[in-house]
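Asker: my questions are about this predicted structure, shown below with the sequence.
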Amino acid sequence: MHTVQAEEAWLQRSQAILQALEGQPRPEWLNGQTDQLDMKRQAQQILEASQAMRAKALSTGSAGGLQTPPSNKPLTLLFVSFSLGDTALIGIFEEAAGRDDVLLVFRGPKPGQKLPALMADLKRLLKGIDPLPNVVIDPTRFQRWSVTTVPDIVVEQDGKARLHVRGVSSLSWLDEQIKAGKQGDLGTMGDVAEIAEIDLLEEIKRRMAAIDWKQKQRQAIARFWEQQKFENLPTAQVDRDRTVDLTITAPRDLTA
């Protein structure tokens, strides 16, 4: 899981989004809403998980390390899922080990699975593999290349798909096709499986759409007044009239 430039860019974009949220004012009625806090927490966990995998790769890599490929060089995105099975995934991890031009992409955790459990599953499958392959959790890439089944390979270069093939996970086979000059969409060349993991971005959208914001606003307003503390003033014993001078003096002339 050595650092690659594509992963760096995604992590930087994610970090920028999260940092932009910090310190930004929001309507008072949103304060205390567990739905939004939970969604932001999940996004933060995804970012931290990818950062943890990157740090692990840097700490376990060889002294020489794999160098980040130039941005104009092709990057092979191999989309995978736990639906492929442990044996197939271990084989993919072993073949991708030591290749800085290959990025293994997961979409997210399985339904109901917490990120620590996902990381534990990955650690179990990666045990004994040295050097570690590049692995990242990036649902945005699944959406960008319309990946709906696995395995799926996209050879990305200059922001475009140089080659796209489904149903194949063999990197040696892919290298032969590239060497032979194959390009474009090669279609489906083997068996494919459904993606076991959730699309975290779509899950957040679904949960946001299901929230009754009018009800949340009413509850927040009621909660606001319940939490207010008022000063109890003593009852006045004598009626008094007071005159307030609201005159304002301008220090200089006012012009339209």
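Answerer: Cool, the structure landed.
Asker: from here on, just use CA atoms for contacts and neighbour counts.
Answerer: Will do.
Asker: how far is stretch 88-106 from where the chain is centred?
Answerer: Stretch 88-106 has its C-alpha centroid displaced from the chain centroid by 20 Å (CA atoms, centre = their mean, to the nearest Å).
Asker: what's the first helix or strand after the helix or strand that contains Lys40?
Answerer: In the assignment (DSSP states H and E), Lys40 maps to helix 34-60. Moving toward the C-terminus from helix 34-60, the next helix or strand (DSSP H and E) is strand 75-79.
Asker: residues contacting the next helix or strand after that next one, please?
Answerer: Using DSSP H and E, the helix or strand that follows strand 75-79 in sequence is helix 86-96. With contact meaning CA atoms under 8 Å, 6 or more residues apart in numbering, helix 86-96 is reached by Val80, Phe82, Val102, Leu125, Leu126, Ile129, Leu132, Pro133, Asn134, Ser169, Ser170, Leu171.
Asker: neighbouring contacts of the helix or strand that comes right after helix 86-96?
Answerer: Proceeding C-terminally, helix 86-96 gives way to strand 102-106 as the next helix or strand, assigned by DSSP H and E. Defining contact as CA under 8 Å, 6+ apart, one finds that strand 102-106 is touched by 4, 75-81, 96, 133-139, 197.
Asker: 6 Å - rerun?
Answerer: Residues from elsewhere that reach strand 102-106 (CA atoms under 6 Å, 6 or more residues apart in numbering): Leu75, Thr76, Leu77, Leu78, Phe79, Val80, Ser81, Asn134, Val135, Val136, Ile137.
Asker: alright, now check it against this:
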Amino acid sequence: MLLAAISFLSSSAFSESAYEAANRTAWENEAISEQVGSETKDLAEKFKRAMSGYDGSAGKRAQSLAEAARSHAVNANAFNSTPEDVINAIRSPGKVYVFVSSSMPKGQIISLYRSLSLTPLNVEVAYRGLFPGNRTLIDFSRQAGKILRDSSDQVNAIVGLNPTAFREFGIDQVPCLVFISESGEPIKQYGSVNVSDFFDSVSRGEPIISPIGATFEIAERDLIEEIQDRMSSINWQEKIGKAKDRYWERNSPKSLPTGVEESKLSLDMSVRVEDDISADANGKHYVIARKGEVFNPMLQPMMSQYNRRIIVLNPNEDRQVAWAKGEVEDALSRNLKPVVMLSELLSGDKWDTFGKLEKELLVSIYTLPDVVVDRFSLSSVPVVIEPSLTRGFMDINYIGCDGSVCGK
């Protein structure tokens, strides 16, 4: 069983790659924010806001993942203490633990696994931490999985990491078998573990003789201690700084020139299916759309109430900011929802762009993604994109800038 506390190791919170992944999604930053405070949390919010942009579904996916990661972080109180709910689960009556270590002869571990192949009991085979030489849970899983495969039997038990159970029962040598009685008290036996013989003795009320046979020191380091050490050795400020830099290297907005003439285009939003789109469900194959079919998303019932006005500008020009402010106010007066996108970032600290403009325009700000530029064939800014009076079309209004003013 992998406790909630161990989820941090699998989330790659210790590696450079975690922050590289954070440039594409927001959940790693949310998980880390539980540990490093409000600055990283603010950064995570900016990641989510910048990445959601025009793609609302992407924003929802990022939020869902962020909440899942936050839940893992909140449940990981074993870094500092043992949560009551975790202890209650560990001391569940009828539960059986078999504590082992790689210090034991491999043949003994395999024999133990084979002895569990037919047991109907709720058994967990627990290691205290990663095998010596392992760096990640993947390394541990591969090595533990190989031992399982070598047993050549279907093991009727959970095999995994549970350092909290080692702590709770004071296990300092292996092998050790622990049975949780109806009262929640553990009955322990060290040495040669035979589950059937052990329960025969327990059921007859016989005293438990311990140890029986040889015992071994635990080779694995307590995983909770290892996680704490790894977390404390990370320079979080340096990581955050590098993450910020890499984000803009990969996600800078699409730069467009400033327009000098006004013009208006109406774009038919229909798309032609280039290849069959199909899916399998409930054992059947379904063709969702066939090659050559024409589809217009703006004509679908769910888009009948579409009321977005997309406002694109270069925030480094005061005249465009002033124009955008007027467009936002006009949109709100017409019950349209303004969506402001930037073709450039403010000079200086790029992250300050959002806070400054959101305070001035009183709406959320996004960077201009390539998908919007390509879909509407945008050629200059400032520009407004909104539903046309003609159903199935979108109007693209290019605004001309002359002197200190944009628009008429």
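Answerer: Noted; the coordinates are in hand. Since this is a predicted model, take the numbers as computed values, not measurements.
Asker: circling back to that earlier point, how about the contacts of strand 102-106 of structure 1, which pair is most distant?
Answerer: Leu75 and Ser81 (19.2 Å; CA to CA).
Asker: using the three-state scheme, assign Lys41 of structure 2.
Answerer: At Lys41 of structure 2 the chain is in helix, as set by DSSP: H, G, I helix; E, B strand; the rest coil.
Asker: need the contacts of strand 102-106 of structure 1 in JSON lines with distance to Ile221 of structure 1 and neighbour count, can you?
Answerer: Listed next are those as JSON lines, based on distance: CA to CA, whole Å; neighbours: other CA atoms under 10 Å:
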{"residue": "Leu75", "distance to Ile221 of structure 1": "51", "neighbour count": "24"}
{"residue": "Thr76", "distance to Ile221 of structure 1": "52", "neighbour count": "23"}
{"residue": "Leu77", "distance to Ile221 of structure 1": "48", "neighbour count": "20"}
{"residue": "Leu78", "distance to Ile221 of structure 1": "49", "neighbour count": "25"}
{"residue": "Phe79", "distance to Ile221 of structure 1": "46", "neighbour count": "25"}
{"residue": "Val80", "distance to Ile221 of structure 1": "46", "neighbour count": "25"}
{"residue": "Ser81", "distance to Ile221 of structure 1": "44", "neighbour count": "24"}
{"residue": "Asn134", "distance to Ile221 of structure 1": "48", "neighbour count": "24"}
{"residue": "Val135", "distance to Ile221 of structure 1": "45", "neighbour count": "25"}
{"residue": "Val136", "distance to Ile221 of structure 1": "42", "neighbour count": "26"}
{"residue": "Ile137", "distance to Ile221 of structure 1": "38", "neighbour count": "20"}
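Asker: nearest to Lys179 of structure 1 among those residues?
Answerer: Thr76 (14.0 Å).
Asker: so that closest one is in contact with Val155, correct?
Answerer: Yes - the pair Thr76 of structure 1 / Val155 is scored as a contact, 4.4 Å apart, by CA atoms under 6 Å.
Asker: hang on, the earlier thing: among the contacts of helix 86-96 of structure 1, which ones are in helices?
Answerer: Residues of the contacts of helix 86-96 of structure 1 located in helices (DSSP state H): Leu125, Leu126, Leu171.
Asker: just the buried ones out of these, please.
Answerer: Leu126, Leu171 (16 or more other CA atoms under 10 Å).
Asker: can you put the ones in helices among the contacts of helix 86-96 of structure 1 in CSV and add distance to Pro25 of structure 1?
Answerer: Converted to CSV, these look like this (distance: CA to CA, whole Å):
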residue, distance to Pro25 of structure 1
Leu125, 43
Leu126, 43
Leu171, 48
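Asker: which single one of the ones in helices among the contacts of helix 86-96 of structure 1 is nearest to Leu18 of structure 1?
Answerer: Leu18 of structure 1 lies nearest to Leu126 out of these, by CA to CA, at 29.4 Å.
Asker: coming back round to it: for His164 of structure 1, state which of the ones in helices among the contacts of helix 86-96 of structure 1 is nearest.
Answerer: Leu171 (12.9 Å).
Asker: tell me the contacts of the closest one?
Answerer: Per CA under 6 Å, 6+ apart, neighbours of Leu171 of structure 1: none.
Asker: need the counterpart of it in structure 2.
Answerer: Aligned counterpart of Leu171 of structure 1 in structure 2: Val195 (TM-score structural alignment).
Asker: against Lys239 of structure 2, how distant is its match?
Answerer: From Val195 of structure 2 across to Lys239 of structure 2, the span is 49 Å (CA to CA, to the nearest Å).
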